[in-house]
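[1] No letters, just coordinates:
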């Protein structure tokens, strides 16, 4: 059985979340969704995710604010962002936040297969907080 990766999709547009969830769950992902930045942060604080796919333009709490909070709270997750029309400035700001954002997708301008391939590559990256465990497997007992 293939490994299941955990993806969190934070977006205020239900149809987009449903499309991503359906596509990814037919492959090797378990997908959790959140309709707001606040809801997404609560899920990130209580469950481990390999990747968070975050919309930048949301009411009450923007995706940029979500990313800033993830960074401040040192939540271990790889981040990819979604942006709609006019979000290029915010996307560039997110990409410049110390290397925690690893991919950017413009809504309506990506194919689901491309999104899946890039998110899967992010999910396969070993997070920094797990590297010690990974390398300890190769150490020999003294």
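    Everything's here; your move. Computed from a predicted structure; not experimentally measured.
[2] make it CA atoms for all contacts and neighbour counts henceforth
    Will do.
[3] all helices of this protein, in order?
    In the chain, the segments counted as helices under DSSP state H are 14-25, 37-46, 63-72, 88-95, 112-123, 128-136.
[4] just checking, what packs against the shortest one?
    In terms of contacts (3 or more CA pairs under 8 Å, 6 or more residues apart in numbering; DSSP states H and E), helix 88-95 is packed against helix 63-72, strand 101-106.
[5] would you turn those into JSON lines with distance to residue 14 and mean neighbour count?
    Listed next are the helices and strands packed on helix 88-95 as JSON lines, based on distance: least, CA to CA, whole Å; neighbours: other CA atoms under 10 Å:
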{"stretch": "helix 63-72", "distance to residue 14": "16", "mean neighbour count": "18"}
{"stretch": "strand 101-106", "distance to residue 14": "17", "mean neighbour count": "19"}
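[6] One more to weigh against that first structure:
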């Protein structure tokens, strides 16, 4: 988790304070974390903990959550409630159907927004290391 936090902090630092002027007349784009959704309540707790960390690192950044399925709020509902600019950050581990179809379709259904879609979390070497660590903890070398 420490490596992930360090990577997240570095990426947020690269974003800087885009859209924020000293007078406060302009808002930064809203960061929309896009989670898959899960029946496992631990998954939702983990996503909320991650977003709490992002909010702590960037207190002036509006941060929202949208799920592709299974949990509320759904991505389409989150986007419908927003105005202005948004950056969607898929909390997904691959570049599959949700990245290629579902997320762009949700953005297309929100023409009132100016939206950009970031790359998914994976594939990434940190994810492979985390998977290996979890398997080792479970007794699978």
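    Perfect, thanks for sending it. Since we're looking at a predicted model, the values are computed, not measured.
[7] TM-score for this pair?
    Once superposed, the chains reach a TM-score of 0.44 (TM-score structural alignment, normalised by the length of the second structure), with 85 aligned residues with a CA RMSD of 3.4 Å.
[8] sorry, back to before: nearest to residue 54 of the first structure, out of the helices of the first structure?
    For the helices of the first structure, the distance to residue 54 of the first structure is smallest for helix 63-72, at 6.0 Å, taking CA to CA.
[9] right, so of the helices and strands packed on helix 88-95 of the first structure, which gets closest to residue 24 of the first structure?
    Residue 24 of the first structure lies closest to strand 101-106 among those, at 15.9 Å (CA to CA).
[10] that older thread, for the helices of the first structure, could you give me JSON lines that also reports distance to residue 52 of the first structure?
    Shown next, in JSON lines, are the helices of the first structure (distance: least, CA to CA, whole Å):
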{"stretch": "helix 14-25", "distance to residue 52 of the first structure": "12"}
{"stretch": "helix 37-46", "distance to residue 52 of the first structure": "9"}
{"stretch": "helix 63-72", "distance to residue 52 of the first structure": "10"}
{"stretch": "helix 88-95", "distance to residue 52 of the first structure": "13"}
{"stretch": "helix 112-123", "distance to residue 52 of the first structure": "9"}
{"stretch": "helix 128-136", "distance to residue 52 of the first structure": "16"}
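[11] For residue 43 of the first structure, find the nearest of the helices and strands packed on helix 88-95 of the first structure.
    Closest to residue 43 of the first structure of those, according to CA to CA: helix 63-72, at 11.5 Å.
[12] hey, which of the helices of the first structure is tucked in deepest?
    The highest mean neighbour count among those, using mean count of other CA atoms under 10 Å, belongs to helix 63-72: a mean of 18.
[13] between that one and helix 37-46, what angle do the directions make?
    Angle of helix 63-72 of the first structure versus helix 37-46, following axes from the mean of the first three to the mean of the last three CA atoms, to 10 degrees, is 20 degrees.
[14] Now render the helices and strands packed on helix 88-95 of the first structure as CSV, adding distance to residue 112 of the first structure.
    Formatted as CSV, those follow (distance: least, CA to CA, whole Å):
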stretch, distance to residue 112 of the first structure
helix 63-72, 21
strand 101-106, 11
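[15] where exactly do the strands run in the second structure?
    Along the second structure, counting by DSSP state E, strands occupy 30-35, 63-67, 84-90, 113-117.
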